[in-house]
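# Got a predicted structure plus its sequence, pasted below:
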Amino acid sequence: MSLLIGYGRVSTIGQDLAQQRVLLTEAGCTRIFEEKASGAKRDRPELARMIDHLRPGDTVLVTRLDRLARSTIDLLNTAERLREAGAGLKSLAEPWADTTTPAGKMVMTVFAGIADFERSLILDRTSAGRAAAKARGVRFGPPPSLTLEQIAHARQLIGEESKPVSTVARLLGVHRSTLYRALQD
């Protein structure tokens, strides 16, 4: 027996889930998972509990898609998780977002294609930007922990004065492994 499962979310503790609860109950949800958490948070325990609770044939109902996901990518990822659980997705405010129908599946497929295209464009722009920055001499990553002078001094202390690496690392304020890496370069 397939069930209609509701998911309601508000962003802050001060907001109230009552309106979503009423709409989801009136729509026939037999169980409603509720959450007071920002949609930007990756860790949403009630969403995870709901997905774990789903059985093949169930349908997740939300009042609006922005209650389920914060972005198109997040929506598509969540919709995929629901599909993997064998469940569908419906939105009361966006009737086109109904993966239980062929038209709704098509719309989600088109969104997935657009999101994938957008990801590809972002990767291409990022790669081009990084390459241009490297060509201008920009260094990526954190700044080096040790200056060239400090490395030369460390070599002298270790090689000529036979100081232990751990003592020199402590003197320079870095971990032994950092000093070993700097000495290898």
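Here it is on my side, so go on.
# okay, CA-based contacts and neighbour counts for the rest of this
Fine.
# For the chain, which residue occupies the most central location?
When CA atoms, centre = their mean is applied to the chain, the residue found nearest the centroid is residue 42 (5.7 Å).
# Let me know the secondary structure of that one.
Classification of residue 42 by DSSP: H, G, I helix; E, B strand; the rest coil places it in coil.
# For this protein, just list every one of the strands.
Using DSSP state E, the strands assigned to the chain run over residues 4-10, 31-36, 59-62, 88-91.
# Of these, which is nearest residue 169?
strand 31-36 (47.7 Å; CA to CA).
# Tell me which residues are up against the closest one.
Applying CA atoms under 8 Å, 6 or more residues apart in numbering, the external contacts of strand 31-36 come out as 4-13, 17, 21, 24, 44, 46-47, 50.
# what does stretch 70-88 give?
39-40, 51, 54-60, 65, 68-69, 89, 98-100, 108, 111-112, 115.
# so of the residues you listed, which ones are in helices?
51, 65, 68, 108, 111-112, 115 (DSSP state H).
# what about burial for those, which qualify?
Buried members of those, scored by 16 or more other CA atoms under 10 Å, are 51, 65, 68, 108, 111-112.
# how about those in TSV, adding distance to residue 177?
Below are those laid out as TSV (distance: CA to CA, whole Å):
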residue	distance to residue 177
51	43
65	49
68	45
108	49
111	47
112	44
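# Show me which pair in those residues is furthest apart.
Using CA to CA, the pair of these lying farthest apart is 51 and 111, separated by 21.5 Å.
# ok so, going back, would you mind putting the strands of the chain into TSV with mean neighbour count alongside?
Output for the strands of the chain, formatted as TSV (neighbours: other CA atoms under 10 Å):
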stretch	mean neighbour count
strand 4-10	24
strand 31-36	18
strand 59-62	25
strand 88-91	23
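# Relative to residue 146, which of these is closest?
Of all the strands of the chain, strand 31-36 comes closest under CA to CA, at 45.8 Å.
# Pasting the second one now:
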Amino acid sequence: MTDEYLRVEAYDCPAPTCAAPAGSPCRTASGWVAVQYHAARCQLVPSSSQVTSVPMPHVRRPGTFWTWLPCAAAVGAEPVAHVRIGYARAETIHHSFDAQHDSLTAAGVTRIFLEDPSTRAADRPELENAVAVAHEIRASGCAVTLVMDEHKRLGQSIVLARLAEELRTGGIGLQFLSGSLQGIHDPGGVVFTVLAALSDMQREYNRNRVLERLESRRQRGEAVGMRVTDDNMLAAALHLREEKLSLRKIAARLVISKGAKAGQHPSPATVLRMLRKHDESTIAVKSMAACKRESEPCISE
């Protein structure tokens, strides 16, 4: 469930090495935000009595230094207030924030996050900050709405889909002051549902494209994945093969010299592919040389 972590945080953590108060994430003995909530705390939630592991949401920033957070309101309780957070982004350095800032201010938004137009298209640091603040305020019991001038300010539609999915997880509303999506959209509304589905479709599309490229490379006989062999490894493997060693023993004596697996031994399957490729290449070269020798008398005649 998307709000499962809020149910867990409604209780103090009974783990002696944590003892995080209600409203705050669990922490490690070293003082960092844990990657998941302690089982003893999860079991305090009636609906999660059989659940021993609840992952730490991204908004709690697992792995960072732990700090105390305000106690979250009880799940299902009426919001104590309504906070609206604004976000504006200029598409280029030649565009101004003035029009967006004015429209947000006129709509009653007082806290506005401005995205530097020089930021790379794939990065939205101020948007991430706005969402993080919205999650923190929402956890304190206030209703929160993220307000923008127009959905086109986000650029790519997939960015909007991912944003909607993250806001829906935290129960945060989304409002556009103009454009085709103008209006206030509830986290459980149809707009969020459609955008979340679009996000899932985009992830599935990207995954299928990667698998198709890998399969195409396999069919062409190309190596798939990180290359761990080199000429020095091949020379050593050929020498060891001449000594009648098995593939397993050959692999145990070879060492990868570069890349993420530097210092490790290649697998016997990797050694087999390397030697097979060398043998096939050698046979092809010898065949071409033999054909050339056979054709020379014909040419001289």
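Looks like it came in fine. In this text the structure is predicted, and so the values were computed from the model without any measurement.
# List the TM-score for the superposed pair.
Once the chains are laid over each other, their TM-score by TM-score structural alignment, normalised by the length of the first structure reads 0.68; 167 aligned residues with a CA RMSD of 3.5 Å.
# wait, which of the strands of the first structure is closest to residue 183 of the first structure?
strand 31-36 (51.2 Å).
# quick one: the helices in the stretch 201-301 of the second structure?
Using DSSP state H, counting those that start in this stretch, the helices of the stretch 201-301 of the second structure run over 231-242, 247-253, 268-300.
# right, and the ones you listed - which one's nearest residue 178 of the second structure?
Closest to residue 178 of the second structure of those is helix 268-300 (CA to CA; 57.6 Å).
# buried set for the closest one?
268, 270-272, 274-275.
# likewise stretch 46-55 of the first structure?
Buried, per 16+ other CA under 10 Å, within stretch 46-55 of the first structure: 46-47, 50-51, 54.
# What of stretch 169-185 of the first structure?
Those would be 169, 172, 176, 179, 182, for stretch 169-185 of the first structure by 16+ other CA under 10 Å.
# again, but for stretch 87-100 of the second structure
Buried residues in stretch 87-100 of the second structure (16+ other CA under 10 Å): 87-91, 100.
# distance of the nearest residue to residue 182 of the second structure once chain neighbours are set aside from residue 271 of the second structure?
Leaving aside its chain neighbours, residue 182 of the second structure sits nearest to residue 176 (4.7 Å; criterion: CA to CA, 6 or more residues apart in numbering). Separation of residue 176 of the second structure from residue 271 of the second structure (CA to CA, to the nearest Å): 58 Å.
# can you check residue 136 of the second structure too?
To residue 271 of the second structure, residue 136 of the second structure is 53 Å away according to CA to CA.
# what about the aligned residue in the second structure for residue 134 of the first structure, neighbour count?
Aligned counterpart of residue 134 of the first structure in the second structure: residue 218 (TM-score structural alignment). Applying other CA atoms under 10 Å, we find 12 residues neighbouring residue 218 of the second structure.
# for residue 218 of the second structure, what are its contacts?
Contact partners of residue 218 of the second structure, counting by CA under 8 Å, 6+ apart, are residue 224.
# For it, give its distance to residue 225 of the second structure.
Counting by CA to CA - residue 218 of the second structure and residue 225 of the second structure are separated by 10 Å.
# go on, residue 267 of the second structure?
Per CA to CA, residue 267 of the second structure is found 14 Å from residue 225 of the second structure.
# With residue 199 of the second structure instead?
27 Å.
# And for residue 94 of the second structure?
Applying CA to CA to residue 94 of the second structure and residue 225 of the second structure gives a distance of 42 Å.
# Residue 227 of the second structure: neighbouring residues, count only.
With other CA under 10 Å as criterion, residue 227 of the second structure counts 12.
# cool, and the one 3 residues further on?
With neighbours defined by other CA under 10 Å, the count for residue 230 of the second structure comes to 12.
# Would you enumerate the residues in contact with the counterpart of it in the first structure?
Using TM-score structural alignment, the equivalent of residue 230 of the second structure in the first structure is residue 146. Residues in contact with residue 146 of the first structure (CA under 8 Å, 6+ apart) are residue 182.
# Equivalent analysis for residue 50 of the first structure, please.
Contact analysis of residue 50 of the first structure by CA under 8 Å, 6+ apart lists 7, 33.
# Would you mind measuring from the equivalent of it over in the second structure to residue 143 of the second structure?
Residue pairing (TM-score structural alignment): residue 50 of the first structure is matched to residue 130 of the second structure. Distance from residue 130 of the second structure to residue 143 of the second structure, counting by CA to CA: 15 Å.
# and if you look at residue 81 of the second structure?
Distance of residue 81 of the second structure to residue 143 of the second structure, given as CA to CA: 6 Å.
# Between those two, tell me which one has more neighbours.
residue 143 (20 against 12).
# ok, the more buried one to residue 174 of the second structure distance?
Distance from residue 143 of the second structure to residue 174 of the second structure, by CA to CA: 11 Å.
# now swap in residue 142 of the second structure and tell me
15 Å.
# try residue 194 of the second structure
From residue 194 of the second structure to residue 174 of the second structure the distance is 14 Å (CA to CA).
# and what of residue 263 of the second structure?
For residue 263 of the second structure relative to residue 174 of the second structure (CA to CA), the value is 50 Å.
# before we move on, what about residue 37 of the second structure?
Distance of residue 37 of the second structure to residue 174 of the second structure, computed by CA to CA: 29 Å.
# What residue, apart from its backbone neighbours, is nearest residue 202 of the second structure spatially?
residue 158 (7.3 Å).
# For residue 5 of the first structure, what is the corresponding residue in the second structure?
Under TM-score structural alignment, residue 5 of the first structure pairs with residue 85 in the second structure.
# Contacts only, for the nearest residue to its match once chain neighbours are set aside.
Of all residues not flanking residue 85 of the second structure in the chain, residue 146 sits nearest, at 5.0 Å (CA to CA, 6+ apart). Contacts of residue 146 of the second structure were listed using CA under 8 Å, 6+ apart, and they are 84-87, 131, 134, 172-175.
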